[in-house]
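In: could you look at this predicted model? Sequence included:
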Amino acid sequence: MTTLTFDSLNPATGEIVGSHPKQTADAVHEAVGRAEQAATWWSGLSPAERRRRLLDYKAIIAQHIRELAALVHKETGKPVGDATLEIVLAITHIDWAARNAQKVLGRRKVSTGMIGLNLSATLEYLPLGVVGVIGPWNYPVFTPMGSIAYALAAGNAIVFKPSELTPGVGVRLAELFGEAVPEQPVFQTVTGLGETGAALAADPRVKKVAFTGSTATAKRVMAACAENLTPIVAECGGKDAFIVDADADLRAAADACLWGAMSNAGQTCVGVERVYVVDAVYDGFMRELSDRVSTIKAGDQYGPITMPGQLDIIKRHIDDATKAGKVVTGGPDSVRPPYVDPVIVEDVPEDSPAVREETFGPTITVRRTNDVHEALELANASAYGLAGTIFSGNSRRAMELARMMRSGMTAINSVISFAGVPSLPFGGVGDSGFGRIHGADGLREFARPKAISRQRFPMPGMNLTSFARGADEIERLISLITFLHGRRKR
């Protein structure tokens, strides 16, 4: 039987980067079967053995960083330097997950309280088994590794379905893991289109799915998972806000805003799309932003739009924004496939698609606000809730604003900095998804809590879980509870 294939293309040139099989549901089924056996072996290793192998994997990726960056560059079009940066971040996450898994997930004693005085109690987090990871194309190493590394560290086996736009990167990540762990197929990659990912999500032997992609696709993946009550962690889109306070460092704010909005051609789920600036510094901030953006051009500082279909959405948003608002730079002519030059538009109505919907391109809308509280209110008026940024010279106020921002993550006086801190969880709320990768929460996301209680000795005069229990024992229980909990606090 002839195996159907598909090509991955360089979005900047249209050249074929590689050809990969469209793996069928049967092929996915076989991969999951191999992963089941590998999961038994992998989870049976000691935590120290898994740690050693994951650190070996980290070292191998570091040794192949130039090769991987070149492949990411070819399949996504992003500059080699940006590709290198995402691989470096992925390496730091593999390292953190490997070194902290036992401390976070290992067995530990927990308090039993007065009622359980005669008990000992332990809590630990056990592997799930096979974890399916469905990855994106915009950060084809960093983003899926946030699930893969943490799930592996937790003792699971992985079946990874990369985006059809970046299959070569996904294949290579699994091949390099095979160099570190040659004994069993603990980490496999399956390639294909949407049907391949659907088959992975629908397999009842997959005990959790980690998905990164659009909100609409996440709903379809959830529907497939629902058939088997398979839990899912979903990292979806964002419409992230950037707030500039009255006492912010305007040069630093403009520099960070521009990079957060334009790097990777704006194809960043936690990138900047909406900017709210306090009136007192609005003009100064816009001067700084305008000066800097004049030196930025697609094809030089950032690459093409990786997914051709996204160009239609970007163009629609630009057309809408430029008709309703005031153009600072760029416009409809900025769309010159496969590139989009920077677009900045002021005074776009808040109900505009350019403000409400994820654009995923190098565009931002900017709005003047009376004060920082109005800026926060506008920032929070979104169905999305992934990330955001606060620039302020007042550290206390900045922290308060960051806490009140409706997002899973907020950076203060920096942009997207939380992604580089492995101990911080990564994820959103609302239409941006649920669940967390990275950090201790990310490790626990791919494990199941196991609670064990053990009776050390019978509780004298109070056998409460027996049909031989008498009325006097209930009276003693009432007296104890009244003594412990019956006093009201004034």
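Out: That came in fine, so what should we check first? Numbers count the residues shown, from 1 in each chain.
In: switch to C-alpha atoms for all contacts and neighbour counts from now on
Out: OK.
In: for residue 467, pull up the helix or strand it's in.
Out: Using DSSP states H and E, residue 467 maps to neither a helix nor a strand.
In: what's the neighbour count on it?
Out: As a burial measure, residue 467 scores 7 neighbours (other Cα atoms under 10 Å).
In: where along the stretch 1-150 of the chain do the helices fall?
Out: All helices of the stretch 1-150 of the chain, identified by DSSP state H, counting those that start in this stretch, fall at 25-44, 47-63, 65-76, 80-105, 142-153.
In: take this one as well and set it beside the first:
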Amino acid sequence: MTTTPTFDSLSPLDGRIVATFPVDDADAVAATVERARAAASRWGRQGFDGRRRTLRAWRRDIVAHLDDLIALVRAETGKPAGDARLEIMLALDHLAWAATHARRTLRRRRVRPGLLMINQSASVGYVPYGVVGVIGPWNYPVFTPMGSIAYALAAGNAVVFKPSEYTPAVGAWLRRSFVRAGGDPDAFAVVTGRGETGAALCRSGVGKVAFTGSTATGKLVMAACAETLTPVVIEAGGKDALLVDEDADLDAAAEAAVWGAYSNAGQTCIGIERVYAHERVYDRFLEAVVERTRELRAGVDADARLGPLTMARQADVVRAHVADALAHGGTIRVGSVPPPGTVVPPVLLTGVDESSDAVREETFGPTLVVNRVASMDEAIERANAVRYGLSGAVFSRRRGRELALRLRGGMIAINSVISFAAVPALPFGGVGDSGFGRIHGADGLREFASAKAVTRRLFPSLTLTSMRRSARTDRVVDRIIRVLFG
């Protein structure tokens, strides 16, 4: 008798086992996808209205069991309960938006056929892929995958979700909640395991894969999906910058920089890792950031503002980046080189050379580099010089829009940080090594459905598509070309 291997989900708070899960192999994943494919037909037949009712019931069930989910997110990620609550609130907002707007966004609509095809009726609609595979991250185990799960379900797909091996209990909880709310248990399924399970999902014959995680893993996902030409959405890493102009509200900018850098212990792909402040306000801005950073405390207790890092090896990355920053002329203004362990106090660095890993590579921990620039032109040049292009922020009273449009990235906030993630109607995604494709908003709904064009002849007209086309018809076509396009 073959025994299915298992793995434990361990809490970064105290090392205890949260739950034990099977390591689903390729056969188990394939069987789950096959059941989801049958469920997709049932789910699709419910139509937009039926799916909206189920998704609304799911939202109510999550709220009814909110405290349980908050406790579970905290147990698996280590983040403070307040951060978990905020994450879940945003996820619920996106779930509501997707359910409400799917019909308007994806329904079949007529389009103008143009003069050349005036005898045709033309329309376009969006049809679901069938089964969508979602590979989720550990840093925001509810909010981030919900940006794919909710939109894929609302578009009429079944979903097979592979949560991170660090947060499988949250993924399993979301599926149980969906079933409690009356959802088909195979329309939203969960497979668990490590990288091999994710690779199996990519090769399982799903219609599309939505991945969120590191750039390196995203490339592996793309390679696996390429074997079967399975389309993908890649939401990868970032090295986001905040620009502080000379006319900025410095208190607001400092508050935003500290929250953007250190919330969730810096484990945020759209978090702020770099700040470029105009030399005329640099010193005042920096002092405000120093003051706020010194107020923060990392720990595993309920009162700590920063929880432990979820992955132990991420603490090694943080330590390496801080050491590299110091080797490149940087100065630590708050904190120190992080001690061993996953509880990492916030580190504020200044004067770091632009060639340092702390400036160029994603740290994904509680560090912030604040550098001085002579102008916003220099700030833009430095901000855009990295291989990532996910998001960013600008603080300026007069030039916010202008600077935002010059920043490379899929999402930019003016006089705030990360606000775009909380607007369900806006698309979410990046360029360059930050990935491609979009979740959230109308673009996110269309990402999980393919466009299908239909034409219908209304009445006979000049016949161009015939092997019996006459010379007279060709002369008429010649005149049409010259009149319409000459």
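Out: Done, it's in. A quick note: this is a predicted structure, and the numbers were derived from the prediction, not measured.
In: quick one, which of the helices of the stretch 1-150 of structure 1 is packed in tightest?
Out: Most buried of the helices of the stretch 1-150 of structure 1 by mean neighbour count (mean count of other Cα atoms under 10 Å) is helix 142-153; its value is a mean of 27.
In: what helices and strands are in contact with that helix?
Out: helix 47-63, helix 80-105, strand 130-134, strand 157-161, strand 206-212, helix 439-445 (3 or more Cα pairs under 8 Å, 6 or more residues apart in numbering; DSSP states H and E).
In: hmm, back to that, minimum distance to residue 356 of structure 1: which of the helices of the stretch 1-150 of structure 1 has it?
Out: Shortest distance between residue 356 of structure 1 and the helices of the stretch 1-150 of structure 1, using Cα to Cα, is found for helix 142-153: 24.3 Å.
In: picking up where we left off before, relative to residue 114 of structure 1, which of the helices of the stretch 1-150 of structure 1 is closest?
Out: Nearest to residue 114 of structure 1, of the helices of the stretch 1-150 of structure 1 and by Cα to Cα, is helix 80-105 at 25.9 Å.
In: can you check which part of structure 2 that closest one sits on?
Out: Mapped onto structure 2 using TM-score structural alignment, helix 80-105 of structure 1 spans residues 81-106.
In: that stretch vs structure 1, average distance?
Out: Its matched residues in structure 1 lie on average 0.4 Å from stretch 81-106 of structure 2 after superposition (mean Cα distance after the TM-score superposition for structure 1).
In: neighbours of residue 485 of structure 2, how many?
Out: 7.
In: quick one: it and residue 474 of structure 2, what's the gap?
Out: 16 Å (Cα to Cα, to the nearest Å).
In: distance to residue 302 of structure 1 added to the helices of the stretch 1-150 of structure 1, as TSV?
Out: Shown next, in TSV, are these (distance: least, Cα to Cα, whole Å):
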stretch	distance to residue 302 of structure 1
helix 25-44	35
helix 47-63	24
helix 65-76	11
helix 80-105	9
helix 142-153	18
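In: nearest to residue 331 of structure 1, out of those?
Out: Nearest of those to residue 331 of structure 1, taken as Cα to Cα: helix 65-76 at 24.1 Å.
In: how far off centre is the closest one?
Out: Remark: helix 65-76 of structure 1 is offset 21 Å from the chain centroid, using Cα atoms, centre = their mean, to the nearest Å.
In: so which elements touch it?
Out: Counting by 3+ Cα pairs under 8 Å, 6+ apart, helix 65-76 of structure 1 packs on strand 5-9, helix 80-105, helix 167-180.
In: could you rerun that using 7 Å?
Out: helix 80-105 (3 or more Cα pairs under 7 Å, 6 or more residues apart in numbering; DSSP states H and E).
In: so where in structure 1 does stretch 421-439 of structure 2 end up aligned?
Out: Going by TM-score structural alignment: stretch 421-439 of structure 2 matches residues 419-437.
In: which residues touch that stretch?
Out: Stretch 419-437 of structure 1 is contacted by residues 89, 93, 96, 146-147, 215, 233-238, 383-386, 407-409, 418, 438-442, 445 when judged by Cα atoms under 7 Å, 6 or more residues apart in numbering.
In: may I see the ChimeraX selection of the buried members of the residues you listed?
Out: Under the burial definition 16 or more other Cα atoms under 10 Å, those of the contacts of stretch 419-437 of structure 1 that qualify are selected in ChimeraX by:
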select :89,93,96,146,147,215,233,234,235,236,237,238,384,385,386,407,408,409,418,438,439,440,441,442,445
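In: ok so, going back, nearest to residue 342 of structure 1, of the helices and strands packed on helix 142-153 of structure 1?
Out: Nearest of those (Cα to Cα): helix 80-105, 17.6 Å.
In: got the angle for that closest one vs helix 65-76?
Out: Angle of helix 80-105 of structure 1 versus helix 65-76, following axes from the mean of the first three to the mean of the last three Cα atoms, to 10 degrees, is 110 degrees.
In: just the angle between helix 80-105 of structure 1 and helix 47-63, please?
Out: Between helix 80-105 of structure 1 and helix 47-63, the angle comes out at 170 degrees (the same axes, to 10 degrees).
In: which strands or helices does helix 80-105 of structure 1 pack on?
Out: Looks like helix 80-105 of structure 1 contacts helix 47-63, helix 65-76, helix 142-153, helix 439-445 (3+ Cα pairs under 7 Å, 6+ apart).
In: mind putting those in JSON lines, distance to residue 133 of structure 1 included?
Out: What follows is those, written out as JSON lines (distance: least, Cα to Cα, whole Å):
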{"stretch": "helix 47-63", "distance to residue 133 of structure 1": "18"}
{"stretch": "helix 65-76", "distance to residue 133 of structure 1": "19"}
{"stretch": "helix 142-153", "distance to residue 133 of structure 1": "7"}
{"stretch": "helix 439-445", "distance to residue 133 of structure 1": "13"}
